[in-house]
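Engineer: Okay, predicted coordinates and the sequence, questions at the end:
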Amino acid sequence: MNITDVSSFNDLLALPVVEQLTGYAGNLLSGLVIIILGFWFSGRISSIIRTRLSRIKSVDATLSPVIASVIRYIILLITFVAGLGSFGIETTSIIAVIGAAGLAVGLALQGTLSNVAAGVMLLFLRPFKVGDWMETGTVSGTVNEIGLFSTIINTFDNIYISVPNSSIWGSIIINHSKYNTRRMDLDIGISYETDLDYAEKTLMALVSDDRVLAEPAPQFLVVAYADSAITVRLRLYANVDSYFPLFWDMMRQIKPALDNAGISIPYPQRDVRLIDPSASNPD
């Protein structure tokens, strides 16, 4: 049929060009619908999975957001391929292009991929988990989230820090929350005139606090004979959750306890002796 022979709307729709355009429009519309629904569905499924996993006690809080994110990206990838397929593009070609593009992107984003690899190692080896107090490099704080690319840490002065996973994996990791108990060493300087047994009795009276663990038993140790004082150490153990409140309370109580017992905390001092040169010369 020639375009000059068109006499009605039905004849117009019967034109080959119009038929092709109509088919393309239908494919485009269906592809857009698939992609839009895929984005919505992936977000919805990710949210449901995260919520369900958070309710399961056997699943660590660290893994829930990561599993949800991985599933979301998988759904988005399938949606993208299906959407392009509805446009009339061969899916085998799409997969080949995605593979080649993935290789090129991988070479260009080696640093980013190293963060992903480090994130996977952190998630499976689990040197720390969400809620732990940890140190890495110059950063110290509570772990808020462990992602594929970075780990979110909140410092004790309420500062938000995002640390690349590769930086954490390549550094020393100190996890203060790994064990339930922690040792506390309090070093105090007392004067040389002090009786050590009396000092021990005075300081050991402070460990009657309920937050001090009975096992391992608290200890009074003499650790050094310094220039101006004898350095003694009060060693005790406490639960991690009560460590710092107990530490500050003990530091506050030590001086009043020594003052009440008449034990002085000496400050550095030096005896200077002057020799008169004329004393050695009777003439």
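Structural biologist: Right, received. Where do you want to start?
Engineer: Only C-alpha atoms from now on, for both contacts and neighbour counts.
Structural biologist: OK.
Engineer: in stretch 267-281, what counts as buried?
Structural biologist: Buried residues in stretch 267-281, counted by 16 or more other CA atoms under 10 Å: none are found.
Engineer: for stretch 180-199, that is, sorry about that
Structural biologist: T181, R182, M184, D185, I188, G189, I190, S191, Y192, L196, A199.
Engineer: Please determine how far the fifth one is located from G31.
Structural biologist: Looking back up the chat, that one is I188. 75 Å (CA to CA, to the nearest Å).
Engineer: same deal with the second one?
Structural biologist: When distances are taken as CA to CA, R182 and G31 turn out to be 59 Å apart.
Engineer: longest helix anywhere in this protein?
Structural biologist: helix 16-55 (DSSP state H).
Engineer: Which neighbouring elements make contact with that helix?
Structural biologist: helix 63-86 (3 or more CA pairs under 8 Å, 6 or more residues apart in numbering; DSSP states H and E).
Engineer: can you give me the strands in the stretch 101-250 of the chain?
Structural biologist: 133-136, 139-146, 150-154, 160-164, 173-175, 181-190, 219-225, 230-239 (DSSP state E, counting those that start in this stretch).
Engineer: Let's have those strands in TSV, adding distance to G262.
Structural biologist: Formatted as TSV, those follow (distance: least, CA to CA, whole Å):
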stretch	distance to G262
strand 133-136	40
strand 139-146	40
strand 150-154	44
strand 160-164	47
strand 173-175	41
strand 181-190	11
strand 219-225	18
strand 230-239	16
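Engineer: In addition, the following structure is provided for comparison:
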Amino acid sequence: MGSIESLMDQAPDLLMVYGTRVLLAIVIFIVGRWLAKSVAKGVSKVLVKRQMDQTVVGFVANMVSAVITAFTFIAVLGQLGVQTASLVAVLGAAGLAVGLALQGSLSNFASGVLLVVFRPCKAGDYVEAAGVAGTVEEISIFSTTLVTPDNKRIVAPNSAVMNGVIVNYSAKERRRVDMVVGVSYDADLRQVKEVITDVVTSHELVLKDPEPVIEVLELGASSVDFVVRPWVKTADFWTVRFDLMREIKLRLDQENIGIPYPQMDVHVKALPEQG
């Protein structure tokens, strides 16, 4: 009977202590959740202003929200009297075990973060990466999706993309078209240069600045090789290349300028007659 009366006497003090803790824990939880949403929203706005991909924006915002929420959860448990140090140690050990079991996935995740931070490519870019080439369709947490020119869908692990060489053909506004045109040794080199120059400069998609380079590159085994290097907008690269190759051939034919092909002289020696 006495213990009950003693407990009743201590009830106001216990209610004050634990009630305050519970109230503060609720306040911490509410503030933490608000902070997670606000910071994630702010990060999203900044990334959108920097014209980052929507997939990347969502990825980063979710990561920020998850980290703040985790710290909020630990702070709430600490306020309620839970030994957070022991909890963190247990979670750390569990995380280590999971990490060892999922090394490949964690590597892809880390590479995805690096792709987001350093932005070597973005959705819509045509790239060579992980041994394949195509247009980047999506960069997700664990993989990067490419679409090839013949409309095949390739999903490459982020680690393979980030750990290899990435060639981004869409990163710059202008590209140089490199072509080699071989003509006969009998051709007038000045005339050849004039013809090729006229074809190149007449194309409406060839840029005036920088000026195209048209010069003798090499005296080959069976031809004099001209290098033809006009500059174009990146989006016009293949259109210009196809057009110029066709028009140069047609104009050289009109001017009776030969385009040789490899030839081989075969000498037949008569074998001595056997008696």
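Structural biologist: That came through, no problem. Treat the numbers as computed from the prediction; the structure is a model and nothing was measured.
Engineer: what's the closest of the strands of the stretch 101-250 of the first structure to S58 of the first structure?
Structural biologist: Comparing the strands of the stretch 101-250 of the first structure against S58 of the first structure with CA to CA, the closest turns out to be strand 139-146 (17.7 Å).
Engineer: okay, the closest one sits on what stretch of the second structure?
Structural biologist: Here strand 139-146 of the first structure aligns to the second structure at residues 132-139, judged by TM-score structural alignment.
Engineer: average offset between that stretch and the first structure?
Structural biologist: Following superposition, stretch 132-139 of the second structure is found to deviate from the first structure by 1.2 Å on average (mean CA distance after the TM-score superposition for the first structure).
Engineer: sorry, back to before: so of the buried residues of stretch 180-199 of the first structure, which two are at opposite extremes in space?
Structural biologist: Applying CA to CA across these, the maximum distance is between T181 and Y192, 33.9 Å.
Engineer: Show the contacting residues for A66 of the second structure.
Structural biologist: Residues near A66 of the second structure by CA atoms under 8 Å, 6 or more residues apart in numbering: A36.
Engineer: Could you check which residue of the second structure pairs with A229 of the first structure?
Structural biologist: The alignment partner of A229 of the first structure in the second structure, by TM-score structural alignment, is S223.
Engineer: Same check on A257 of the first structure?
Structural biologist: In the second structure, A257 of the first structure lands on R251 (TM-score structural alignment).
Engineer: That match touches E194, doesn't it?
Structural biologist: No. Between R251 of the second structure and E194 there is no contact under CA atoms under 8 Å: 10.8 Å.
Engineer: Between those two, which is the more surrounded one?
Structural biologist: R251 (16 against 12; other CA atoms under 10 Å).
Engineer: so how many other residues sit close to the closest residue in space to that one that isn't next to it in sequence?
Structural biologist: Leaving aside its sequence neighbours, R251 of the second structure sits nearest to V195 (CA to CA, 6 or more residues apart in numbering; 7.1 Å). By other CA under 10 Å, 16 other residues sit near V195 of the second structure.
Engineer: ok, back up a step: do you know which of the strands of the stretch 101-250 of the first structure lies nearest L274 of the first structure?
Structural biologist: With CA to CA as the yardstick, what comes closest out of the strands of the stretch 101-250 of the first structure is strand 219-225 (26.1 Å).
Engineer: what's that closest one packed up against?
Structural biologist: When contacts are defined as 3+ CA pairs under 8 Å, 6+ apart, strand 219-225 of the first structure packs onto helix 196-204, strand 230-239.
Engineer: Now which residue in the second structure aligns to Y243 of the first structure?
Structural biologist: Under TM-score structural alignment, Y243 of the first structure pairs with F237 in the second structure.
Engineer: ok so, going back, out of the helices and strands packed on strand 219-225 of the first structure, flag the one nearest A217 of the first structure.
Structural biologist: That would be strand 230-239 among these, by CA to CA, at 6.9 Å.
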